[in-house]
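Asks: Sequence and predicted structure are below.
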Amino acid sequence: MTTATRRSPAVPAAARSDWEDLLSPTPDPEPYDSAMGAALPAAARRWLDHAVAPGTPLRRRVEMRQHGQLRLGGRWWAFRSRQALDPLRGYVWPVSTSLFGVPMVGVDRLHGESAEMTHRLLGLVPVVRASGADLARSAAARAASEICWSPATALDPSVRWREVSDTEVVALVPVGGEVHECTLLVAGDGALPGGTTRRWAQVDGGPWRWHTFGARTLAEGTFGGFTVPTRVVAGYGDDYAGEGAFIQLMVDAVTHR
């Protein structure tokens, strides 16, 4: 494992407009009341009551500071990142790491139906540059799955719900022109042990196709009335938290706007 710079990466100039738009304040956020989820399946209601303290303004946009490890080429590389997130509209994720001692900075972003990945060694030499419909479809599934960091989004009228059991519920989240089915596992106390969705992706250099994309929550924390995951491992396939894992993420700070 390598070490990443201790400083959070800057938002690239080309992504600043999207960053600011995604973090524009939620208009007229209502204070949370448990009765707001009365029409939702029991597991979804239990999650919301756990995740949102009574009276908390239902702010949907999220700014996070993070660190962790990414698996690339069979090795784990330390990184630091920031994120602007509105699950229904997209995200901007600036990230910094170091490959064999050479600093690399980049940004993954989705805004509406447009997505882009750009990563540069020394901030100058492009090593990853991608865009297009396949990437946008993949990024939209990521945004939908990150509803766990924006519990207020669960009450948006465009998000539909399907009950599976008392401990499992499906959120149907519209992002990027498609509806993404996100299965949430809900513990007895309302915490989220994990979840899965189908994600359009290239895995290990293979072709674009649908894969199981899942995450396991290892810890959670409370920020401004919202209780959200703070330590997560995620990846592809049936063993997404083991052999299929490609990211170990720790969330250092969360602000809902």
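Replies: Nice, thanks for sending it over.
Asks: rest of the way, CA atoms for contacts and neighbours
Replies: Will do.
Asks: if I look at Y91, how far off is W161?
Replies: For Y91, the distance to W161 (Cα to Cα, to the nearest Å) stands at 23 Å.
Asks: Compare neighbour counts for the two and give me the winner.
Replies: Using other Cα atoms under 10 Å as the criterion, Y91 and W161 rank with Y91 on top: 30 against 19.
Asks: my guess is the more buried one contacts L85, does it?
Replies: Yes: at 4.4 Å, Y91 counts as touching L85 under the criterion of Cα atoms under 8 Å.
Asks: Give me the common contacts of these two.
Replies: Residues touching both Y91 and L85 by Cα atoms under 8 Å, 6 or more residues apart in numbering: 22, 143.
Asks: Setting aside sequence neighbours, what's the nearest residue to Q202?
Replies: W208 (4.7 Å; Cα to Cα, 6 or more residues apart in numbering).
Asks: List the contacts of the residue nearest the centre of the chain.
Replies: In the chain, the C-alpha nearest the mean C-alpha coordinate belongs to E146, at 3.3 Å (Cα atoms, centre = their mean). Residues near E146 by Cα under 8 Å, 6+ apart: P87.
Asks: Check F223 too.
Replies: Per Cα under 8 Å, 6+ apart, neighbours of F223: 253-255.
Asks: change it to 7 Å
Replies: F223 is in contact with 254-255, counting by Cα atoms under 7 Å, 6 or more residues apart in numbering.
Asks: R199 now?
Replies: R199 is in contact with 138, 141, 210-213, counting by Cα under 7 Å, 6+ apart.
Asks: Apply 10 Å and report the result again.
Replies: Residues in contact with R199 (Cα atoms under 10 Å, 6 or more residues apart in numbering) are 137-142, 145, 180-181, 208-214, 236.
Asks: And the helices in the chain?
Replies: Remark: helices assigned in the chain by DSSP state H are 16-22, 42-51, 133-145.
Asks: So for D204, which of the ones you listed sits nearest?
Replies: Across these, D204 has its closest neighbour in helix 133-145 (14.9 Å, Cα to Cα).
Asks: Buried residues, that closest one. List them.
Replies: In terms of neighbour count (16 or more other Cα atoms under 10 Å), helix 133-145 has its buried residues at 135-145.
Asks: And C148, how close does it get to V62?
Replies: 11 Å.
Asks: Next, show the common contact partners of those two.
Replies: Listed as contacting both C148 and V62 by Cα under 10 Å, 6+ apart are P87.
Asks: Report the contact partners of the residue nearest to Q202.
Replies: The neighbours of W208, taking Cα under 10 Å, 6+ apart as the test, are 134-135, 138, 199-202.
Asks: and here's the other structure:
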Amino acid sequence: MAAAFELAMLDGVEEPVRRYLAHVVAPGAQLSASWTLTMTGSIRVRARLRFAARQVLDGASFTWRARVPSNRLRPLEVTDFYRGGTGGTSGRLLGRQLFADTGPDVTRSAATRAVMESTMVPATLLPHTGVRWEVLSENAIRFRRPEVGDAEPVTVSIDALGRPGRVEALRWRADKNRPGRLVPFRATLSGERAFAGITVPEKIIAGWVTDDRFEPFYIARFAQVSPGADL
């Protein structure tokens, strides 16, 4: 059986990191090695497409499996992942593969995504997980995962109560007509929901930041967050 969270586990953790972690993880919450999330939302790929997705993550790796559109037919299935130093994306239409990419550019981008998405289940950010925290200001904290060498540090903006409002990191981006480079990536978080003692954002809006302009393309709302891996 997984251990349960106790506030004593935050002894020695510097403010405001302690304020954030104490807000998002309740005493008694199960400390699972991995977590499963179900969600609905939309993503803009030329047109805006609605999806229903299930994701497993542990703070250093993830698998995200979505079906578009989110209805009974579900003809298009997309899978993104990062684990063991390899990332990739693939799509299948009516069971036939449309695309697949596990190259170095998508791997490097997926590594930072894996670490950023720790914030979706903040139990993965407790001290015992090996995460390394630093304080930037009273309302800005940053963490990294040494075991994910391709991932960039992630900054979390919080309020006076420890509620997160924004997550940002430099993330690798490679376009057809431009070489790969690090570009700011941002997720804004709104609302809160509690599942199994873990407080998660109710809504996430994410996208690239180009010339200081936020260009969101991804929106998601969580339906369930539970301990354990179940795809």
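Replies: Cool, the structure landed. None of the values given here were measured: they were computed from a predicted structure.
Asks: sorry, back to before: tell me the counterpart of the residue nearest to Q202 of structure 1 in structure 2.
Replies: Structural correspondence for W208 of structure 1 with respect to structure 2 (TM-score structural alignment): G180.
Asks: Select, out of the helices of structure 1, the one closest to V186 of structure 1.
Replies: helix 42-51 (6.1 Å).
Asks: Average offset of the closest one relative to structure 2?
Replies: Superposing on structure 2 places helix 42-51 of structure 1 at an average distance of 1.0 Å from its equivalents, by mean Cα distance after the TM-score superposition for structure 1.
Asks: What helices and strands are in contact with that helix?
Replies: If you count contacts as 3 or more Cα pairs under 10 Å, 6 or more residues apart in numbering; DSSP states H and E, helix 42-51 of structure 1 packs onto strand 160-165, strand 168-175, strand 178-185, strand 209-223, strand 226-236.
Asks: Find the nearest non-adjacent residue to E147 of structure 2, please.
Replies: A60 is the one closest to E147 of structure 2 (Cα to Cα, 6+ apart), at 7.7 Å.
Asks: residues in contact with that neighbour?
Replies: 34, 82-85, 111-118, 124, 129, 131, 145-148, 151.
Asks: how much space is there between it and V115 of structure 2?
Replies: Using Cα to Cα, we find A60 of structure 2 at a distance of 6 Å from V115 of structure 2.
Asks: Touching both of those two, which residues are there?
Replies: By Cα under 10 Å, 6+ apart, A60 of structure 2 and V115 have these common neighbours: 82, 124, 131, 145, 148, 151.
Asks: Quick check: the farthest pair among the residues you listed?
Replies: That would be Y82 and V131, which, of the shared contacts of A60 and V115 of structure 2, are the farthest apart (Cα to Cα) at 17.5 Å.
Asks: Show me which of the two is the more surrounded one.
Replies: Counted by other Cα under 10 Å, Y82 of structure 2 and V131 do not tie: Y82 has more neighbours, with 26 against 17.
Asks: how near is the aligned residue in structure 2 for G235 of structure 1 to M120 of structure 2?
Replies: Under the alignment by TM-score structural alignment, G235 of structure 1 pairs with G207 in structure 2. G207 of structure 2 sits 16 Å away from M120 of structure 2, taking Cα to Cα as the criterion.
Asks: Neighbour count for the two, which is higher?
Replies: M120 (22 against 17).
Asks: Can I get the buried residues of helix 133-145 of structure 1 in a markdown table including distance to P229 of structure 1?
Replies: Listed next are the buried residues of helix 133-145 of structure 1 as a markdown table, based on distance: Cα to Cα, whole Å:
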| residue | distance to P229 of structure 1 |
| --- | --- |
| L135 | 25 |
| A136 | 25 |
| R137 | 24 |
| S138 | 22 |
| A139 | 20 |
| A140 | 20 |
| A141 | 18 |
| R142 | 15 |
| A143 | 15 |
| A144 | 15 |
| S145 | 12 |
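Asks: Show the end-to-end separation of stretch 29-43 of structure 2, please.
Replies: 32 Å.
Asks: Could you give me the buried positions within it?
Replies: So for stretch 29-43 of structure 2, counting by 16+ other Cα under 10 Å, buried means 29-43.
Asks: Quick one: residues contacting the spatially closest residue to A196 of structure 2 that is not a sequence neighbour.
Replies: The shortest distance from A196 of structure 2 to any non-neighbouring residue, by Cα to Cα, 6+ apart, is to A29 (6.1 Å). By Cα under 10 Å, 6+ apart, the contact set of A29 of structure 2 is 2-6, 123, 195-198, 227.
Asks: Same question for P174 of structure 1.
Replies: P174 of structure 1 neighbours (Cα under 10 Å, 6+ apart): 87-89, 140-141, 143-144, 158-160, 180-181.
Asks: quick one: the corresponding residue of structure 2 for it and P153 of structure 2, what's the gap?
Replies: Matched by TM-score structural alignment, P174 of structure 1 corresponds to P146 in structure 2. Computed as Cα to Cα, the P146 of structure 2 to P153 of structure 2 distance reads 10 Å.
Asks: tell me which of the buried residues of helix 133-145 of structure 1 is nearest to L122 of structure 1?
Replies: Nearest to L122 of structure 1 among the buried residues of helix 133-145 of structure 1, with distances taken as Cα to Cα, is L135, at 24.3 Å.
Asks: Now do the contacts for the aligned partner of that closest one in structure 2.
Replies: Aligning on TM-score structural alignment places L135 of structure 1 opposite V106 in structure 2. Contact analysis of V106 of structure 2 by Cα under 10 Å, 6+ apart lists 80-82, 86-89, 172-174, 180.
Asks: neighbours around R46 of structure 2, how many?
Replies: Close neighbours of R46 of structure 2, defined as other Cα under 10 Å, add up to 7.
Asks: ah, wrong one, I meant A47 of structure 2
Replies: A47 of structure 2 is flanked by 7 other residues according to other Cα under 10 Å.
Asks: repeat for the one 4 residues further on
Replies: Residues near F51 of structure 2, counting by other Cα under 10 Å, number 23.
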